[in-house]
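**Q** From the sequence below, what's the structure:
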Amino acid sequence: MDTGIIMRTMRTLGRAALGLVVATLIPVAPVGAVDTVTIGTVGSPSANLWPVFIGLDKGFFAAENVKPDLIYVPASAAVIQQLAAGSLDVTMSTGLVDPIRAVDQGAALALARFEVQAPPYAMTAKPNIKSLKDLKGKVISVGGAKDITRTYAERMLAPHGLKPGDYDFVYAGATTARAQALLGGAVDAALLLPPSNFQVQAAGYNDLGLTVEYAPELPFSGTAVNKAWAGRNQDVLRRVLAAQAKSIEYFYDDHNRADVVRILVAVSGQKAEDVEKSYDFFRKNNFFDRTGKISRARMNALLDALVGLGDLPARGNIERFLLPGVAQLSD
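**A** As a prediction, the model looks like this:
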């Protein structure tokens, strides 16, 4: 073989070997590393969490290099306690009153966006109870003594001549637990979320009314964050919110109805017909906020309600509850 060819070949092999050694010695950052985000929520799978389940099923979180670690906690107040302690990074489908109370008391939490912009509960009662006024002297299951569901129930009962003391409350944080208490005869009525309300109604129980008819101006749930975590992971949070937004848009596309129903049936174990009713209920009432923002008017209405309950001393500046640089106010 020609000596020049041999020398060129040796030089080429030498450079390749050197490149291999250098590549071995220099650490290479992983491409598209996946960020795990611990997300807390209340109870068990329900229609409120539809966007999370859609995002997981359709790969919207994966496309943003995010892996949600979904943690179910029995009650809303307990979820917020864990968020404040740093055990959770984010909470979703969490009643807004608990993070608001926590922030007012000095917790380093903040709201990133609204999720369900009006309360989607139904007051469901035993077969012999036909109307809200028939709940006088009865036992009603709501989420907690300071839970927003108690406010909803009182809002529903007041126009029918019932005031606190005319009925008794018992508490269960998860809607599935309240449904079981009603079906088991432990309570006379309960505030239930879809699809549990449709399941109970199919068993012969009565729908006495919807919370959205009595408190349409009060937002229900939102995404809250631990501020320390959000400060370290603002890009991750933006990707979480982006996946959430894609999921909500997927929900609202009527062509996806069957697929959206399939997703919730798979995670909740509920009957398809009950989940179909849930989809139509949420879709008709536009419960999921599509803007990704926080309505100033709705936020003020909720703060005023909490002031009226004595939970807040005054409305004050609502921006103290929002995550700077992420949460956006709308008029």
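**Q** from here on, contacts and neighbour counts on C-alpha atoms
**A** Will do.
**Q** Correct me if wrong, but Thr36 is in a helix.
**A** No - going by DSSP: H, G, I helix; E, B strand; the rest coil, the assignment for Thr36 is strand, not a helix.
**Q** For Asn233, see how far away it is.
**A** Going from Thr36 to Asn233 by CA to CA, to the nearest Å gives 11 Å.
**Q** what does Gln82 give?
**A** Separation of Gln82 from Asn233 (CA to CA): 18 Å.
**Q** and what of Arg113?
**A** In terms of CA to CA, Arg113 sits 17 Å off from Asn233.
**Q** The two: which is more packed in?
**A** Using other CA atoms under 10 Å, the more surrounded residue of Arg113 and Asn233 is Arg113, with 25 against 15.
**Q** residue boundaries of the strands in the stretch 51-200 of the chain?
**A** For the stretch 51-200 of the chain, the strands defined by DSSP state E, counting those that start in this stretch cover 66-73, 90-95, 109-114, 122-125, 139-142, 168-171, 189-192.
**Q** Kindly check the end-to-end length of stretch 284-302 for me.
**A** 23 Å.
**Q** Residues touching it, excluding its own?
**A** Applying CA atoms under 8 Å, 6 or more residues apart in numbering, the external contacts of stretch 284-302 come out as 97, 112-120, 217-219, 245, 248-249, 282, 315, 318, 327-331.
**Q** one more, for comparison:
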Amino acid sequence: MSRLRRRCLSLALAACALGAASARAEEIVVSNYGVSASGMPFAVAMEKGFFDGKVTGILSSQGGGTTVRNLLAGDIAYAEVSPIAVATAIRQGAALKIISNNVQTVSEFGWMVKTDSPIKTIADIKGRKLGYSSPRSVSQALAMLVVEKAGLKPSDVELVMTGGLGEALVALDLGAIDVAPATEPLLSKYREKYRVIATASELFPPMSNVVGVTTQAAAGKRGDFLRAIIAGRAKAVAFMKERPEEAAAIVAKVYKLEQPVALQAVRNLNDAKGALPYWSTGKFDLAGLKEMWRTQILVGAADGDIDWSRMIDESFLPEGERVLK
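**A** As a prediction, the model looks like this:
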């Protein structure tokens, strides 16, 4: 074989290898990416290369049900989504597995009033209008728990649907409600305009709010890819804790925020009070999953008992992160 032919063959093989590597890299789905604070570690992981080139991009979808449908309908192997949406789908026969516990609390939630409001704490909400986004939402369930935590009866407070969390702040401005729910980064963005009377981290025990999920088919065939996603996200969680300023700069770009707002949001969630951190490296908190299921029963979004351990596959987590064993 001539030197020229050998050179051409080497180039062809290199091109094939590069094409194969590109084919193995793919997109993942993260619910409300670029909006909800839960997905911030994925922005950091992408920017810092923590996925080792295995992820080409991150798709966003609105809400858990949409994300689950996207996962089941396409070639996507990994999604971040509400555990309630996943558990409901599995109970209905969907071939899914929960493989990581990504957010262990609802610390991103807080409740805001106008700066001149006479409402100082949740004890003052009797006879007032408390907003929530939509029926069967986490914000509705938490609104009911706020009333309970204040020692009031459901009839003591009027719960008002606003259609969304951004819309809740508009309703607050217009006087349609007295207390608006908000989540990070909105809490940090509007902290000067409104007054926060309570945060979820101060009021409630841990509630697992977001999980990583895959299909049963991908779990059997795509182990290396799934482990890379979990490991890369875990690196990002540690990075956000150790270098919040640099992490905030990345978050600000992806979430289209001013950097001081992004930094405040990152710090608030890193420093939120409670027994567990907001962003988990993947380790499961079964008590938190059960508590989240209980809150959804309150609003009619779930019913009956559930065995989370039957829906979980911990094999993609590091040995030290496994709790079911």
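**Q** Let's see which of the contacts of stretch 284-302 of the first structure end up in helices.
**A** Counted as lying in helices by DSSP state H, out of the contacts of stretch 284-302 of the first structure, are 97, 245, 248-249, 282.
**Q** Which of those residues ranks first by neighbour count?
**A** Sorting these by how many neighbours each has (other CA under 10 Å) puts Val97 first, at 23 neighbours.
**Q** Show the contacting residues for the counterpart of it in the second structure.
**A** Alignment note: Val97 of the first structure maps to Ile84 in the second structure; criterion TM-score structural alignment. Each residue near Ile84 of the second structure by CA under 8 Å, 6+ apart is listed here: 64, 292-293, 296, 302.
**Q** Let's see that with 6 Å instead.
**A** Residues near Ile84 of the second structure by CA atoms under 6 Å, 6 or more residues apart in numbering: none.
**Q** That one and Phe316 of the second structure: what is the separation?
**A** Distance, Ile84 of the second structure to Phe316 of the second structure, using CA to CA: 21 Å.
**Q** Kindly report the same for Gln140 of the second structure.
**A** 33 Å.
**Q** Map Thr124 of the first structure onto the second structure.
**A** Superposed on the second structure with TM-score structural alignment, Thr124 of the first structure falls opposite Met112.
**Q** if I look at that match, how far off is Pro260 of the second structure?
**A** Met112 of the second structure is 20 Å from Pro260 of the second structure, by CA to CA.
**Q** the more surrounded of the two?
**A** Set Met112 of the second structure next to Pro260 and count neighbours by other CA under 10 Å: Met112 wins out with 28 against 15.
**Q** right, and that one touches Lys193 too?
**A** No - at 9.6 Å, Met112 of the second structure does not count as touching Lys193 under the criterion of CA atoms under 6 Å.
**Q** Gln140 and Phe316 of the second structure - which one has more neighbours?
**A** Gln140 (24 against 21).
**Q** Now the two most distant members of the ones in helices among the contacts of stretch 284-302 of the first structure.
**A** The distance between the two most remote of those (CA to CA) is 25.9 Å, for Val97 and Glu249.
**Q** show me where the first structure has helices.
**A** Counting by DSSP H, the first structure has helices at residues 3-25, 50-58, 60-63, 76-85, 97-104, 148-157, 175-183, 196-202, 227-232, 234-252, 257-268, 272-285, 296-309.
**Q** Now distance to Gly137 of the first structure too, for these, in a markdown table please.
**A** Putting the helices of the first structure into a markdown table (distance: least, CA to CA, whole Å) gives the following:
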| stretch | distance to Gly137 of the first structure |
| --- | --- |
| helix 3-25 | 76 |
| helix 50-58 | 36 |
| helix 60-63 | 48 |
| helix 76-85 | 27 |
| helix 97-104 | 28 |
| helix 148-157 | 12 |
| helix 175-183 | 16 |
| helix 196-202 | 22 |
| helix 227-232 | 44 |
| helix 234-252 | 41 |
| helix 257-268 | 34 |
| helix 272-285 | 30 |
| helix 296-309 | 23 |
